[in-house]
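Enquirer: coords please:
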Amino acid sequence: MLRQALILCALVAVAFGGTLRNSDFQSRIVGGAPAVEGQFPYQISLRTFPALGHFCGGSIISEHWTLSAAHCTINRTPANTRIVAGTILLNGGANPILREVSSIVNHPEYDSVNIAQDVCVVRVTVPFVWSPNVQPIRVGNEFIGGGVTAVVSGWGGILVTGGAAPNNLQWIAKQTITNADCRTRMGVNNERFVVDSKICTFTQAGQGICQGDSGGPLTAGGSVIGIVSWNIPCARGFPDGFDRVSHWNSWINDNARD
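Expert: Presented below is the predicted three-dimensional model:
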């Protein structure tokens, strides 16, 4: 039986048995629902500059800092990166907030082969101003086991086959599973991607991340507990993988200082 291709949540499918590539990073939520204004005030969109094309998601964690995945930003610079906040729409919206980027800090041990240490923080030049649509989220510091309901949000296609990215932010509630269960479900060919610093979710086939949600937040109890990292596209009955924020709590707080 052909082994499934694991890809980073920027999600363009990799050939069976292929090597994950930074160019493959874009993910989408399949089986989710449209968000409403103010539902995810911490959600951001990482954009190219000057085209302002969305390439990854992320979370506001303080006035100056956002949290995302290293595979989103490892080859980027502040000059060609922008952040959009305060809107649930990729294009349009009443009051989108555009910020220039002053620095990008990727985990120094980011491993593109095993998709490990997939965490970064990005600083904006002008601080965010809090409003109903722009708010920080707490950086989780408690270990989350299996059986917890968590929410993931992001932009992108909504079909298992991909499709056009919706303009409206999408979200879905998922169940966390233990890393042992995640390794079993991933199978012998892909279990190596489930390192201790990951957290996995799985509910059922037809629900999950796909191309374009990379770097986006997995949240529970008012905290961001995971960063969208990888999956087998798209919502085909395999777990979704996130970097475990509690594992990186100290690194995040040490590097996201004003």
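Enquirer: all contacts plus neighbour counts: C-alpha atoms, from now on.
Expert: Noted.
Enquirer: all helices for this protein, in order.
Expert: 70-73, 179-186, 249-255 (DSSP state H).
Enquirer: buried sites along the longest one?
Expert: Applying a neighbour-count criterion of 16 or more other CA atoms under 10 Å, the buried positions in helix 179-186 are 179, 182, 183, 186.
Enquirer: what's it in contact with?
Expert: Residues outside helix 179-186 that contact it (CA atoms under 8 Å, 6 or more residues apart in numbering): 190, 191, 192, 194, 195, 196, 198, 199, 200, 238, 239.
Enquirer: Give me the number of neighbouring residues for the third one.
Expert: Right, the one you point to is residue 192. By other CA atoms under 10 Å, the residues close to residue 192 number 12.
Enquirer: same check, this time on the first one
Expert: By other CA under 10 Å, the residues close to residue 190 number 19.
Enquirer: how about it, what does it touch?
Expert: 6, 183.
Enquirer: sorry, back to before: which pair in the buried residues of helix 179-186 spans the largest distance?
Expert: Using CA to CA, the buried residues of helix 179-186 span at most 10.2 Å, a distance reached by 179 and 186.
Enquirer: Pull the contacting residues for the residue nearest to residue 129 when sequence neighbours are not counted.
Expert: Setting aside the residues directly before and after it, residue 129 is nearest to residue 63 in space (CA to CA, 6 or more residues apart in numbering), at 7.3 Å. Residues in contact with residue 63 (CA under 8 Å, 6+ apart) are 127, 128, 129, 136.
Enquirer: Give me the PyMOL select line for those, limited to the buried ones.
Expert: What follows is the PyMOL syntax selecting those of those that are buried according to 16+ other CA under 10 Å:
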select buried, resi 128+136
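Enquirer: Now that we have the contacts of residue 63, can you turn them into CSV and tack on distance to residue 107?
Expert: Below are the contacts of residue 63 laid out as CSV (distance: CA to CA, whole Å):
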residue, distance to residue 107
127, 23
128, 24
129, 27
136, 21
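Enquirer: Just give me the closest of the contacts of residue 63 to residue 158.
Expert: Residue 158 lies nearest to residue 136 out of those, by CA to CA, at 26.5 Å.
Enquirer: residues contacting that closest one?
Expert: 41, 42, 59, 60, 61, 62, 63.
Enquirer: Next, the second sequence, to be compared with the first:
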Amino acid sequence: MHFKILIVICVCVRFSADGIPLETSIEDLKNYFSPRVIGGENTLEGYAPHMVAILVGDEVIRLILCGGSLVKPNLVMTAAHCLTDFQIAGGLTNLFHAVVGSNNWNTGGIRVDFQNYHIHPEWDPVLIKNDIGFLCLTKKVELSKHLQLAVMNFDFVGEEASSVTGWGWVAQWALMPFHLQVLDVNTLSPEDCIERVREGSSIWWPNAPHVNSTIEICTLHSTGRGLCFGDSGSALMSKETGTQIGIASWAFTCARGVPDMYARISGFKDYIQSIMELY
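Expert: Here you go, the predicted structure:
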């Protein structure tokens, strides 16, 4: 069983009635409440100006669902699974919107609404493949110091230093930060990724999807540092070139020391370019 927002439920770990791993120590619990994506850090204001917070709700009650990246002044790229639950006849529910231009999704920034969307025609929610989609804004935003376009990297990436930003849970206790978090990670070679996912599957997720390295790229930091709920759709950026190389897609239970999976930008070059040309 898996959640579409990045994470699967781990059926192999014993939990208390409050949902805390029974083996968790007091020191571990203190770390759960540190203000960061599991293992990440607060970003400086203006860091990652391409980041988009995708939300649902109104001015009274709203929740952050996913991240995304601004790829044109009126186009956001994100994960396909971030969009599917909000489809209605004729488009998307009007409670579905986004905030751009701020590292705090709850204050500041600019609210933007959507008039159209695109989901990859071969999106497979069972195997979690081709997990890429786009949201078209009702009007173009004005770029600024705090609002910039993500530059796509269509070269095949092997092992290199990278970083991911997001507003996802900072712990398995479902704490979601208002402030954007960043985590430095390393991308793995396809062979290393496949082997590590195979090893993780034997412990955490026996029916985990297979890894398709032509359209997926994975990262790994360490146990206790990785993606969690709410980070889906967020951009994986190359630290060497500053370009986007992936879109956060799926992972094992938050930061279990198993690779996190991203849709590989180079694997969707034709699709990405075809959608961007429409806008």
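Enquirer: where does the TM-score land?
Expert: The TM-score (TM-score structural alignment, normalised by the length of structure 1) is 0.86; 239 aligned residues with a CA RMSD of 1.9 Å.
Enquirer: Among the contacts of residue 63 of structure 1, which pair sits farthest apart?
Expert: 127 and 136 (11.6 Å).
Enquirer: Quick one, which of the helices of structure 1 gets closest to residue 213 of structure 1.
Expert: Of all those, helix 70-73 comes closest under CA to CA, at 10.2 Å.
Enquirer: The stretch 101-250 of structure 1: strands as residue ranges?
Expert: For the stretch 101-250 of structure 1, the strands defined by DSSP state E, counting those that start in this stretch occupy 120-124, 138-139, 149-154, 170-177, 198-201, 208-211, 217-220, 223-231, 240-244.
Enquirer: Just say which of the ones you listed is most tucked in.
Expert: strand 208-211 (a mean of 36; mean count of other CA atoms under 10 Å).
Enquirer: Next, format the helices of structure 1 as CSV and append distance to residue 51 of structure 1.
Expert: CSV is the format used below for these (distance: least, CA to CA, whole Å):
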stretch, distance to residue 51 of structure 1
helix 70-73, 16
helix 179-186, 37
helix 249-255, 29
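Enquirer: Out of these, which is closest to residue 30 of structure 1?
Expert: Across those, closest to residue 30 of structure 1 is helix 179-186 (CA to CA), at 18.8 Å.
Enquirer: Strand 223-231 and that closest one, what's the angle between them?
Expert: Using axes from the mean of the first three to the mean of the last three CA atoms, to 10 degrees, the direction of helix 179-186 of structure 1 lies 30 degrees away from that of strand 223-231.
Enquirer: Specify, as a residue range, where helix 179-186 of structure 1 falls in structure 2.
Expert: Counting by TM-score structural alignment, helix 179-186 of structure 1 lines up with residues 190-197 of structure 2.
Enquirer: compared with structure 1, how much does that stretch deviate?
Expert: Taking mean CA distance after the TM-score superposition for structure 1, the mean distance separating stretch 190-197 of structure 2 from the aligned residues in structure 1 is 1.3 Å.
Enquirer: List the residues that contact the aligned partner of residue 115 of structure 1 in structure 2.
Expert: If you follow residue 115 of structure 1 across to structure 2 using TM-score structural alignment, you land on residue 128. The contact partners of residue 128 of structure 2, by CA under 8 Å, 6+ apart, come to 209, 249, 250.
Enquirer: Kindly state which residue of structure 1 is aligned to the second one.
Expert: Residue-level alignment of residue 249 of structure 2 against structure 1, with TM-score structural alignment as criterion, gives residue 229.
Enquirer: Leaving out chain neighbours, which residue sits closest to its match?
Expert: residue 242 (4.8 Å).
Enquirer: Which position in structure 2 pairs with that neighbour?
Expert: Match for residue 242 of structure 1 (TM-score structural alignment): residue 262.
Enquirer: Run through the residues that contact its match.
Expert: 216, 217, 218, 236, 246, 247, 248, 249, 250 are the contacts of residue 262 of structure 2 under CA under 8 Å, 6+ apart.
Enquirer: picking that back up, distance of the match of residue 249 of structure 2 from residue 86 of structure 1?
Expert: Using CA to CA, to the nearest Å, we find residue 229 of structure 1 at a distance of 23 Å from residue 86 of structure 1.
Enquirer: Equivalent analysis for residue 152 of structure 1, please.
Expert: From residue 152 of structure 1 to residue 86 of structure 1 the distance is 17 Å (CA to CA).
Enquirer: Make a markdown table out of the buried residues of helix 179-186 of structure 1 and add distance to residue 214 of structure 1.
Expert: Compiled in a markdown table, these are given as follows (distance: CA to CA, whole Å):
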| residue | distance to residue 214 of structure 1 |
| --- | --- |
| 179 | 20 |
| 182 | 19 |
| 183 | 21 |
| 186 | 19 |
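Enquirer: between those, which is nearest residue 162 of structure 1?
Expert: residue 186 (21.0 Å).
Enquirer: tally of neighbours for the aligned residue in structure 1 for residue 77 of structure 2?
Expert: By TM-score structural alignment, residue 77 of structure 2 lines up with residue 67 in structure 1. Number of residues near residue 67 of structure 1 (other CA under 10 Å) recorded here: 29.
Enquirer: Quick one: residues contacting the residue nearest the centre of structure 2.
Expert: Centroid-nearest residue in structure 2: residue 232, 2.7 Å away (criterion: CA atoms, centre = their mean). If you count contacts by CA under 8 Å, 6+ apart, residue 232 of structure 2 has them with 5-6, 65-67, 78-79, 82, 168, 247-250.
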